[in-house]
Each structure stands twice: as structure tokens, then as C-alpha cells.
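I need the structure of the sequence given here:
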Amino acid sequence: MPVLAARGPVLVQFFDFSQLNSVRTLPYLAEWDRRYRERGLTVLGVQSPRFEFGADPDLVAAGLERLGVGYPVLVDRDRLLWESYGCEGWPSLFLWGKGGILRWFHFGEGEYRATEEAIRESLGPPGELSGLPAPMDPVRPIDAEGVEVIAPGAELFPAEGRPWSRSIDGAGFDVEYEGGGVHATVEGTGLLKLALDGETIAPVPIDGAGLYTLAEHKRHGTHRIGIELEGDPRIWSVSFSPAPAASGH
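Alright, predicted model coming up:
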């Protein structure tokens, strides 16, 4: 990264556009790009496929467009860059300072304020950085310091890790989970018809490969979601997001 970093700091994020933890960080990357680009920051994404379809440049481009990602993204098809950086999961973040010096790194979600502070420090001496905006507010309430959050249930891989797909319209399955939301990594097109805790809720249209939110809750809890497939979607994983602890927990 020395050539790029010679002109200013470079923030490199290894991520997967269809993976929950990665997608939850993207609003921060987009805002840092907007805030600090004119101050010399370069933001680069590296799409490191977790599932087979994540190596297809066309599917990746369409997915990034739906997510509104505006900074450059490289597809690391065989995860060679991922391995050379020593990434330890999705997402993995590295901040290179001027001259190619590694100033900061972080694996996973979180540490957003610390990351932004590292970005600001890498832009130059404090006396040369007048007019910078205040650090951004948390995107979600659970990102704020001091909020009690309960870890959600473990990610599920239908059909023992193989993509789960319908044999006929209306085929589906139920998932019981603990957390603040449920999401599915899906490829293809069609419709997911949903029932949450026995009640029908709005279906989710599938218009390409990516991560789709099925249901979200204000507080951590135990729920059951039923998923029926119409059309030709393929479910690769079902994942769960955290939420604040229920009152009195």
C-alpha cells in the first residue's frame, strides 16, 4: 500500500457484500469517505467472497449498487489479498498512514469512534486540521458506548452448509432464534413469504444476490420465523443481529 499512502491515508476494508457483519459497517465507511475525502483520505473496499457467488464481479457490482457503496471496491476472487493481510474474519479494517505506515487495524464490527479518531489523526497535525466536523454519531443505538447488548444466536447454514433452495413453490422451513433481528444471505430472484411468531408479515422480494433483512426487533428476544420461497431464490445462510437487552434483564 505504500504508493497509495504516499498521497494520504488509505482505509482498506475487507468485507463481503452479502455478510451481515460487513453490511452493518458500510454506513460508517460511506460517511468517513464523504467527510474526509477532500482532506486526503482514500477509502478502498476489498470484496472477499464468503460464498461462491461473491466472486462474480457482475453480482458484486449489482449488490454494491443496491447498498449505495460509492468508493472503489476490488474483488479478491481467491482471497489472496485477504490471506496476505492476515484477516481474521469479516470485516477486517486497516488504516495506512502517509508513507505506508500501518496506523490502525480492527477485526469485526465496533470500535467506530476509535477508528474515526485514528483517521483524523492520520490526516495531519491537529493545527492543520481546523474545520473538521465532530466525530459522527452512532448509526444504531447499540453502537453507542455503555449500551447493554446481548449477543444473538449463531448463524445457521441450511442443508449443512449447502445453499438451500426450493423444490416447488411454497417449500420452506422455520427458524427459532434469539436476537434483535433475522437476516438471510440469498442468491437468485423471487419472494420470501414470512411468518413471525405465527403471524404473517410482509414478504421480502429478492432481486439479486445479497443480504436481506427479514425482521427486526427493538429488544433482544426469542422468536420463530417461518420462511417460504417463491420463484428461484437460494438461501445460503440465516444470521441474527444484536439488540439492547430487554428491560429488567
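
Going by C-alpha atoms from here, please, whenever you check contacts or count neighbours.
OK.

Show me which residues of the lengthiest helix in the chain are buried.
Across the chain, the longest stretch assigned as helix under DSSP state H is helix 20-36. Of all the residues in helix 20-36, those buried under the rule 16 or more other CA atoms under 10 Å are 20, 21, 22, 23, 24, 25, 26, 28, 29, 32, 33, 36.

Over to stretch 109-117?
Buried positions in stretch 109-117, judged by neighbour count with 16+ other CA under 10 Å: 109, 112, 113, 115, 116.

So the third one belongs to a strand, correct?
No - counting by DSSP: H, G, I helix; E, B strand; the rest coil, residue 113 falls outside a strand, being helix.

Just say helix, strand or coil for the residue nearest to it when sequence neighbours are not counted.
Distances taken as CA to CA, 6 or more residues apart in numbering place residue 135 nearest to residue 113, at 7.1 Å, with adjacent residues excluded. Using three-state DSSP, the structure places residue 135 in coil.

which stretches of the protein form strands?
10-15, 42-47, 73-75, 92-96, 102-107, 149-150, 164-165, 172-187, 189-196, 199-207, 210-231, 234-241, 243-244 (DSSP state E).

Of these, which is nearest residue 66?
Shortest distance between residue 66 and those, using CA to CA, is found for strand 210-231: 8.9 Å.

if you compare the strands of the chain, which one is most tucked away?
strand 10-15 (a mean of 26; mean count of other CA atoms under 10 Å).

Might one say that residue 116 is in contact with residue 35?
No - the criterion here is CA atoms under 8 Å, and residue 116 misses it with residue 35 at 10.4 Å.

Determine which two of the buried residues of helix 20-36 are furthest apart.
Those two in the buried residues of helix 20-36 that are separated most widely, counting by CA to CA, are 20 and 36, at 25.5 Å.

wait, what's in contact with the residue lying closest to residue 207 once chain neighbours are set aside?
Leaving aside its sequence neighbours, residue 207 sits nearest to residue 189 (CA to CA, 6+ apart; 4.8 Å). When the contact criterion is CA atoms under 8 Å, 6 or more residues apart in numbering, the partners of residue 189 are 205, 206, 207, 208, 231, 232, 233.

to compare against the first, here's another:
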Amino acid sequence: MGVTYPVALDNKLTTWNNYRNRFWPAKYLIDAKGTVRYFTFGEGRYAQTEDLIRTLLKQADPDVQLPPKTGQKDPQLTKDRTPETYLSNHRISGYVGDPLLDNKPKAYRFPTAIPVNSLSLDGTWTAGYQYFTAGENARLAFTYRAKNVNLVLAGEGTVTVLVDGKTVKTIPVAGTPTLHRLVDESTARTAHLELKVTPGIQAYSFTFG
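The predicted model follows:
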């Protein structure tokens, strides 16, 4: 890929946990003295982040010669799309159904209707601050508008994906948090997603494109 500089890997989530990180993606800028100067969660703010990187490089070496700015503008990632949604009991948006119980297993039931840009739970789930953990007969439903749907998953097991009641795939899950493509269509549309999740699987966040 033409990358000539060192890239740190965090396969055991040591850095993730030491920063008490809860979001995907997350960006942290650290200056030449090792001080965290900026952080931001979720997609976007690319131009602002680039400006701050350039500022910190100049502070570290006033004589540094930087390349021209990329001029990148934040794309309208969620325009006419369901917004990014974190499965966090303190940060979830668009949730409908039985009240969430913090950090303890609870049996949930789908409501009679799930509006667009909303999700709900069925079966047993543990709703944590960083992720939701599936229990027995765990299902998750999401009425979304997008072309593709992604979900960060961890643990060991499988997730069966249904769109508008039809099974489209079964995804094997193994190991640390990884982004999985659930739905990939040629055009954006409104649809009803349902996931059947193996007990022990951890679900972190949805993104839509």
C-alpha cells in the first residue's frame, strides 16, 4: 500500500482500553510531548482534524515544510441515509421498545412497529456502555434507509441477516471488533433489517452508506 512509516496494531485492545475508548471510529491527536490535544468520535470533521495535525506538526518543528492542504470537505455521509448508530446504553439513538436495563441481561420484545431510522431488540440482551451482548434467542431489528449497512461485531458465533423478511446471508464472527457488511445494494432504499445473533456476540455500532 506504499506505507513507509510504522503502524501500531492493537489486536489485544490494550490501547483501546487504556483510553477507555467506546466509539468506532475514534481519532486522537497526540503532540510531540505525548499530550493528547484533540479527540473526536464518529465519521466527519476531516478538514478540522487535518488543520489540527498541521498545527501540531508546526509546533513540533516551526521549520517543517508541509505539503499543500488536501482541501477535503466532509462528505454528506448520512444525507438521506439513516445516521450512524451506537449500541451504547448512554449514547443510543432511535431506540424503540422496552426500556434498556444497564449492564444486566434482560428479555426484550419487539414493538408492533419500528419507524424508519429506529431499532429495537427481541430476546435476551445485555445493554452495556460500549456494546450490546446477545443472549438466548437474541434478535435485533432496524428500519433503515441506505444502500449499504455495516455493523461492528466481536466474539464467536454467527449473525443471520434478514432483509424484509428474507434471509440474505449468515456472517461468521470471530475475535476482536471488526466491521462487517450486512447489506450491500446498488441503490438506497427503505427496508426492514432483522438480525438473529448467537449468544455471546458483541454488537458495537451501525454505519450506513
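
Report the TM-score for the pair.
TM-score of the superposed chains, computed with TM-score structural alignment, normalised by the length of structure 2, equals 0.53; 164 aligned residues with a CA RMSD of 4.3 Å.

re earlier: aligned to the residue nearest to residue 113 of structure 1, what sits in structure 2?
Using TM-score structural alignment, the equivalent of residue 135 of structure 1 in structure 2 is residue 70.

Save the strands of structure 1 as a markdown table, and put in distance to residue 143 of structure 1 too.
Shown next, in a markdown table, are those (distance: least, CA to CA, whole Å):
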| stretch | distance to residue 143 of structure 1 |
| --- | --- |
| strand 10-15 | 19 |
| strand 42-47 | 21 |
| strand 73-75 | 25 |
| strand 92-96 | 17 |
| strand 102-107 | 15 |
| strand 149-150 | 9 |
| strand 164-165 | 32 |
| strand 172-187 | 13 |
| strand 189-196 | 26 |
| strand 199-207 | 26 |
| strand 210-231 | 14 |
| strand 234-241 | 12 |
| strand 243-244 | 10 |
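
which residues touch the residue mapped onto residue 142 of structure 2 from structure 1?
Aligned by TM-score structural alignment, residue 142 of structure 2 pairs with residue 176 of structure 1. Taking CA under 8 Å, 6+ apart, we find residue 176 of structure 1 in contact with 222, 223, 224, 225.

Just give me which of the residues you listed are shared by structure 2.
Counting by both residues aligned by TM-score structural alignment, their matches' CA atoms under 8 Å, the contacts of residue 176 of structure 1 that remain in contact in structure 2 are 224, 225.

Serialize the contacts of residue 176 of structure 1 to JSON lines and add fields for distance to residue 74 of structure 1.
Output for those, formatted as JSON lines (distance: CA to CA, whole Å):
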{"residue": "222", "distance to residue 74 of structure 1": "38"}
{"residue": "223", "distance to residue 74 of structure 1": "38"}
{"residue": "224", "distance to residue 74 of structure 1": "37"}
{"residue": "225", "distance to residue 74 of structure 1": "35"}
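
What is the nearest of the contacts of residue 176 of structure 1 to residue 185 of structure 1?
Scanning these for proximity to residue 185 of structure 1, where the rule is CA to CA, the winner is residue 225, at 15.2 Å.

Compute the distance between the closest one and residue 64 of structure 1, please.
In this view, residue 225 of structure 1 and residue 64 of structure 1 are 27 Å apart by CA to CA, to the nearest Å.

again, but for residue 146 of structure 1
Residue 146 of structure 1 sits 32 Å away from residue 64 of structure 1, going by CA to CA.

One more: residue 115 of structure 1?
Distance, residue 115 of structure 1 to residue 64 of structure 1, by CA to CA: 23 Å.

ok, the aligned residue in structure 2 for residue 215 of structure 1 - contacts?
In structure 2, the residue paired with residue 215 of structure 1 is residue 183, using TM-score structural alignment. Counting by CA under 8 Å, 6+ apart, residue 183 of structure 2 touches 147, 148, 149, 150.

mapped onto structure 1, which of the residues you listed are still contacts?
These retained in structure 1, by both residues aligned by TM-score structural alignment, their matches' CA under 8 Å: 149, 150.

Please convert the contacts of residue 183 of structure 2 to a markdown table, extending it with distance to residue 119 of structure 2.
Below are those laid out as a markdown table (distance: CA to CA, whole Å):
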| residue | distance to residue 119 of structure 2 |
| --- | --- |
| 147 | 17 |
| 148 | 16 |
| 149 | 13 |
| 150 | 14 |
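
Looking at the contacts of residue 183 of structure 2, spot the one nearest residue 17 of structure 2.
Using CA to CA, residue 150 comes nearest to residue 17 of structure 2 of the contacts of residue 183 of structure 2, at 23.0 Å.

So that closest one is in contact with residue 204, correct?
No - look at residue 150 of structure 2 against residue 204 with CA under 8 Å: they stay out of range, at 10.5 Å.
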